[in-house]
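Enquirer: Provided below for reference: sequence and predicted model.
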Amino acid sequence: MNIVISNSSGLPIYEQIKDQIKDQILSGELEENEMLPSLRKLARDLKISVLTTTRAYNELEQEGYITSQHGKGFFVMSSGSELIREQLIKEVELNLNNAIQAAQRASMTNEEMLKLLQLLLEVEND
């Protein structure tokens, strides 16, 4: 797990940690059921307070991205998690909207866009 803290960011440190972990979960860089660094280890690595890492992990847990197992630590939630699935669908929607706008600028018809999508899906499944 790679976290970079920026002093020039307008975001509080716990929020920077939370956002970066969330991005790594949604991108698949952090895999489901993967164990996260302990609160103390992350705080030591980032040279910050354990309270800050605790707040970031607690908020990620409340939002459904990670889960804690008493005595074992924090783990990435399954990709079947409703919240994670919803975030991924939101990302697909955004990318499809961007693709539609680009296709319209290229004067593509709906049929051309659908054929292209089908072709891309076939290539991806091979």
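Expert: Perfect, I can see it now. Numbers count the residues shown, from 1 in each chain.
Enquirer: going forward, measure contacts between C-alpha atoms and count neighbours the same way
Expert: OK.
Enquirer: would you map the strands across this structure?
Expert: 66-69, 73-76 (DSSP state E).
Enquirer: this is the other structure I want to compare:
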Amino acid sequence: MNLSVSLASGEPIYQQIKEQIKEHILSGRLREGEALPSIRNLAHDLRISVITTKRAYDELEQEGLVASVAGKGTFVTEKNKEAIREVRYRELEEQVKEIVAKGKALGLSKGDLTELFELFYGEVRE
């Protein structure tokens, strides 16, 4: 697993790690039952605090994406399709909020935004 952090991004380091690992899990690059690097090894490799790495792992565990086994490590949990759908849905909601805010800042009406969605909805292929 290849992770990187940026001190200049403005996003907390633990959040950067969490989001990168989450993306690896949701995309299937990290599979069910696969072990994550140990907290200490990941902290060493990224040259960050063990506490920062632990916070990222704790938040992933709270979201149900990983589980810690005492003395063995942290593993990707069996994927619950509904849980993954919920995570992605929440992310989509945040993106839509940003789009609406940007549209309002440009002076677009609800109808203008709806037209944009309708235009692009037909063009996007799954």
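Expert: That came in fine, so what should we check first? Here the structure is a predicted model, which is why all the values come from computation and not from measurement.
Enquirer: of all the strands of structure 1, which one is nearest Leu51 of structure 1?
Expert: Proximity to Leu51 of structure 1 (C-alpha to C-alpha) singles out strand 73-76 among these, at 15.4 Å.
Enquirer: superposed on structure 2, what's the mean shift for that closest one?
Expert: By mean C-alpha distance after the TM-score superposition for structure 1, the fitted strand 73-76 of structure 1 averages 0.5 Å away from its aligned residues in structure 2.
Enquirer: packing partners for that strand?
Expert: With contacts taken as 3 or more C-alpha pairs under 8 Å, 6 or more residues apart in numbering; DSSP states H and E, strand 73-76 of structure 1 sits against strand 66-69.
Enquirer: in the strand it packs on, which residues are buried?
Expert: Ile66, Thr67, Ser68 (16 or more other C-alpha atoms under 10 Å).
Enquirer: closest to Arg105 of structure 1 out of those?
Expert: Relative to Arg105 of structure 1, the closest of the buried residues of strand 66-69 of structure 1 is Ile66; by C-alpha to C-alpha it sits at 40.4 Å.
Enquirer: distance between stretch 111-120 of structure 2 and the chain's centre?
Expert: On the basis of C-alpha atoms, centre = their mean, to the nearest Å, stretch 111-120 of structure 2 sits 27 Å off its chain's mean C-alpha point.
Enquirer: ugh, wrong one, stretch 96-105 of structure 2
Expert: 21 Å.
Enquirer: could you find the closest non-adjacent residue to the aligned partner of Arg40 of structure 1 in structure 2?
Expert: Alignment note (TM-score structural alignment): Arg40 of structure 1 maps to Arg40 of structure 2. Nearest residue to Arg40 of structure 2, sequence neighbours excluded (C-alpha to C-alpha, 6 or more residues apart in numbering): Val50, at 5.8 Å.
Enquirer: that neighbour contacts Ala43, correct?
Expert: Yes. With contact defined as C-alpha atoms under 8 Å, Val50 of structure 2 counts as touching Ala43 (5.3 Å).
Enquirer: what ranges do the helices span in structure 2?
Expert: Along structure 2, counting by DSSP state H, helices occupy 13-27, 39-46, 50-62, 81-105, 110-121.
Enquirer: turn those into a markdown table, columns for mean neighbour count.
Expert: Below are the helices of structure 2 laid out as a markdown table (neighbours: other C-alpha atoms under 10 Å):
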| stretch | mean neighbour count |
| --- | --- |
| helix 13-27 | 18 |
| helix 39-46 | 15 |
| helix 50-62 | 17 |
| helix 81-105 | 12 |
| helix 110-121 | 11 |
